[in-house]
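**Q** this one's sequence-less:
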């Protein structure tokens, strides 16, 4: 009897397991009730629903609609109510609390400061409000018996021309909660090479950055993010599967880009539920994460937009467990991958792995083994 084969986790164990999240958007994870409260307080009257349950359903259905316009409308609503310090503080604090409740012990949450200036805040004030909110959420989580550390990633929008400004902002706040930089937005027509000045600046400053690439546009987007820009991680990167072929007899061949990504241990911020919504896979069972895990890519599991996908880290792992038969060992593998790939200092990553993640999984595996032993003993007693 080996734990690698038999320790399939229950939903309760998945929720309790320590998890690490690298790709999650602040404006994509609000509580529906918070959106309604903030809209009421700010006079924003364009929400499609005013009851939390109905509003949550609307967001998920809009994201599933297949209409890009309707999908983008979801973010118009969330950003509209995130234009004051109090609103940003509350959303950030609740984000940390919700993730901690779900068993996330470390998270990097990204947001675009330039999208929160309509209420008169400065870029510096936006970052200050979000950082303060994350610290408050961490304190509230500890008060409820949960442990979490949250770092911020500052995002620049591909279609705008503020990437260098946001990169400089991220660098100024790198010792106060901001752990890196990102660019996001439509890949087609807006290659990362438009923002080379920002990436060159970050490299000169020895700072970290990830790039949304290989979600919709494909291999050229991944190649540019790595070879022209020097990204530390790939936001999504799911389309690396296009450079991998599997023959009828099961033989796997990696193209040069896929081999480079695997050989260099470049982290892939995979977001299964979100990838289904954007058409990167037809089902969880057909998601490339299954093959990428078997081939030992540096794959990680993420949520992307918890509100729009109606998901959580626990739910993502539940889907993968059902689709691929993943065990606690697989969960630990993905989690350690993510922690290794985070943007905090090496010694702090190592401490999280050795002091939090590995002991957490060891405890769950011991519980599982105890239950299995007890069940086997009961069965033997009944037969005797």
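**A** Happy to help now that I have it. Please read all numbers here as calculations on a predicted model, not as lab measurements.
**Q** drop to CA atoms for contacts and neighbour counts, all remaining ones
**A** Noted.
**Q** tell me the secondary structure for the residue lying closest to residue 187 once chain neighbours are set aside?
**A** Nearest non-adjacent residue to residue 187, counting by Cα to Cα, 6 or more residues apart in numbering: residue 217, 6.0 Å away. At residue 217, secondary structure determined by DSSP: H, G, I helix; E, B strand; the rest coil is coil.
**Q** ok, residues contacting the helix or strand where residue 330 lies?
**A** Per DSSP states H and E, residue 330 falls inside helix 328-340. Residues outside helix 328-340 that contact it (Cα atoms under 8 Å, 6 or more residues apart in numbering): 3-4, 7-9, 18-22, 106, 267, 298-301, 317, 349-350, 352-353, 357-358, 361, 364-365.
**Q** Check stretch 301-316 too.
**A** The contact list for stretch 301-316, computed with Cα under 8 Å, 6+ apart, reads 11, 14-15, 19, 21-32, 56, 59-60, 62-63, 74, 99, 102-104, 269-274, 277, 317, 334-335, 338.
**Q** same deal with stretch 345-356?
**A** Outside stretch 345-356, the residues within contact range by Cα under 8 Å, 6+ apart are 18, 336, 339-340, 342.
**Q** redo that, cut-off 10 Å
**A** Stretch 345-356 has contacts (Cα atoms under 10 Å, 6 or more residues apart in numbering) with 18-19, 105-106, 147, 149, 179, 332, 335-343, 357-360.
**Q** are any of the contacts of stretch 301-316 buried, and which?
**A** Neighbour counting by 16 or more other Cα atoms under 10 Å classes 14-15, 19, 21-32, 56, 59-60, 62-63, 74, 99, 102-104, 269-274, 277, 317, 334-335, 338 among those as buried.
**Q** mind checking how far the helix holding residue 330 is from the chain centre?
**A** Relative to its chain's centre, helix 328-340 lies at 14 Å (Cα atoms, centre = their mean, to the nearest Å).
**Q** Alongside the first one, take a look at this:
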């Protein structure tokens, strides 16, 4: 069954991996950059978005990261952070997302004088405004925050403590992001010890820029989900054949149903997958891994949840496959159990599939 764009748009979606600084509206970026005198490569929204997408597709990591220098430049004041968070929620809601976990690194937004807690409060204010505005527009969405510590910086303990302190208001989990290769999560042991002591949910970027051993390190420090995780297939001998043999890391992730936060287009852009058609997530799903669908960086990669769904449909996914991934994401969210059950029920109702 072929799904039309309108049918894909109408499907309820659960988004677990979306970076706030990678998903700004191009028009907003242009407006805010002009206010602070930050020079962009273009002041036309469509041209700027196309240029960013071209940089993402270039395979040049330096060019890819240049985009974030532009986006974070305008994310240094409370009003700007609130606006960007509000617009992110509104855009996701209009795309059929009913639950989103927006992630950002507070330490990247203090150059203008904000304190870490002020960054959290500004983003949360925008999230709450976005949820309310979406409801007025006829869209019901819920959103939580994941706080990221940057691997190449030295504030992981501070960010972990910040997330724990804000758990009852807005923060649903903790993540480490940034350069994966050469910065294993085991370098940040004290932060993960504190998180475990607080029984606080953790996801870790792994299995994207580094191989399956990176996923193993993430599981070792207590990750309940894996950010991307697609290179876990490197721990599967005979991957894609009729008789694959799973290594210890892959077996752990499969047996414990650790959600993999796959981002089809972004994974191609970062060379974690050769193409969407040849993305490891298809075979990982077939083997029973807990595969979910995500956007990663909507502006940078030029995607939405609907466009990612459409790309997967083009690659052979059915509505039942999309439903399974969405239900997996609902149960893999960092909400309390009863709220995950409610979210899962919304997904089941939205797809109209009899279990």
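**A** Happy to help now that I have it. No experiment lies behind these values; they were computed from the predicted model shown.
**Q** so which strand or helix has residue 74 of structure 1?
**A** For residue 74 of structure 1, the element it lies in under DSSP H and E is helix 68-80.
**Q** so that helix corresponds to what in structure 2?
**A** Using TM-score structural alignment, helix 68-80 of structure 1 lines up with residues 61-73 of structure 2.
**Q** what comes up buried for the matching stretch?
**A** 64, 67, 70-73.
**Q** All the helices of the stretch 201-350 of structure 1, residue numbers only.
**A** Remark: helices assigned in the stretch 201-350 of structure 1 by DSSP state H, counting those that start in this stretch are 219-223, 256-263, 272-277, 289-294, 306-309, 313-324, 328-340, 346-352.
**Q** for the stretch 1-150 of structure 2, that is, sorry about that
**A** Going by DSSP H, counting those that start in this stretch, the stretch 1-150 of structure 2 shows helices at 5-10, 26-36, 45-57, 61-73, 78-94, 116-136.
**Q** orientation of the longest one relative to helix 78-94 in degrees?
**A** So that's helix 116-136 of structure 2. Angle of helix 116-136 of structure 2 versus helix 78-94, following axes from the mean of the first three to the mean of the last three Cα atoms, to 10 degrees, is 40 degrees.
**Q** For helix 116-136 of structure 2, name the packing helices and strands.
**A** For helix 116-136 of structure 2, the elements it packs on are helix 78-94, strand 97-104, strand 142-150, helix 156-165, judged by 3 or more Cα pairs under 10 Å, 6 or more residues apart in numbering; DSSP states H and E.
**Q** Trace residue 131 of structure 2 over to structure 1, please.
**A** Counting by TM-score structural alignment, residue 131 of structure 2 corresponds to residue 138 in structure 1.
**Q** Please read the previous query as pertaining to residue 347 of structure 2.
**A** Using TM-score structural alignment, residue 347 of structure 2 pairs with residue 357 in structure 1.
**Q** Relative to residue 230 of structure 1, how far out is the nearest residue to its match once chain neighbours are set aside?
**A** Nearest residue to residue 357 of structure 1 in three dimensions, chain neighbours excluded: residue 18, at 5.7 Å (Cα to Cα, 6+ apart). Noted for residue 18 of structure 1: a distance of 30 Å to residue 230 of structure 1, by Cα to Cα, to the nearest Å.
**Q** Show me which of those two is the more surrounded one.
**A** The neighbour comparison of residue 18 of structure 1 against residue 230 (other Cα atoms under 10 Å) goes to residue 18, with 27 against 18.
**Q** isn't that one right up against residue 107?
**A** No - counting by Cα atoms under 10 Å, residue 18 of structure 1 sits too far from residue 107 to count as a contact (11.2 Å).
**Q** how about the aligned partner of residue 177 of structure 1 in structure 2, what does it touch?
**A** Using TM-score structural alignment, the partner of residue 177 of structure 1 in structure 2 is residue 170. Counting by Cα under 10 Å, 6+ apart, residue 170 of structure 2 touches 120-121, 123-125, 127-128, 143-146, 163.
**Q** same question, residue 252 of structure 1
**A** By Cα under 10 Å, 6+ apart, residue 252 of structure 1 lies in contact with 244-246, 291, 295.
**Q** follow-up on the earlier one: just the angle between the helix holding residue 74 of structure 1 and helix 52-64, please?
**A** Relative orientation of helix 68-80 of structure 1 and helix 52-64, computed by the same axes, to 10 degrees: 140 degrees.
**Q** How far does helix 68-80 of structure 1 sit from its chain's centre?
**A** Helix 68-80 of structure 1 sits 19 Å away from the centroid of its parent chain (Cα atoms, centre = their mean).
**Q** same for that helix, what does it pack against?
**A** Judged by 3+ Cα pairs under 10 Å, 6+ apart, the packing partners of helix 68-80 of structure 1 are helix 32-42, helix 52-64, helix 306-309.
**Q** 8 Å instead, please
**A** Of the remaining helices and strands, those touching helix 68-80 of structure 1 by 3 or more Cα pairs under 8 Å, 6 or more residues apart in numbering; DSSP states H and E are helix 52-64.
**Q** mean deviation (superposed) between the helix it packs on and structure 2, please.
**A** By mean Cα distance after the TM-score superposition for structure 1, the fitted helix 52-64 of structure 1 averages 0.9 Å away from its aligned residues in structure 2.
**Q** circling back: what sits up against the helix holding residue 74 of structure 1?
**A** Outside helix 68-80 of structure 1, the residues that touch it by Cα under 8 Å, 6+ apart are 27-28, 30, 35, 44, 46-47, 59, 62-65, 115-116, 308.
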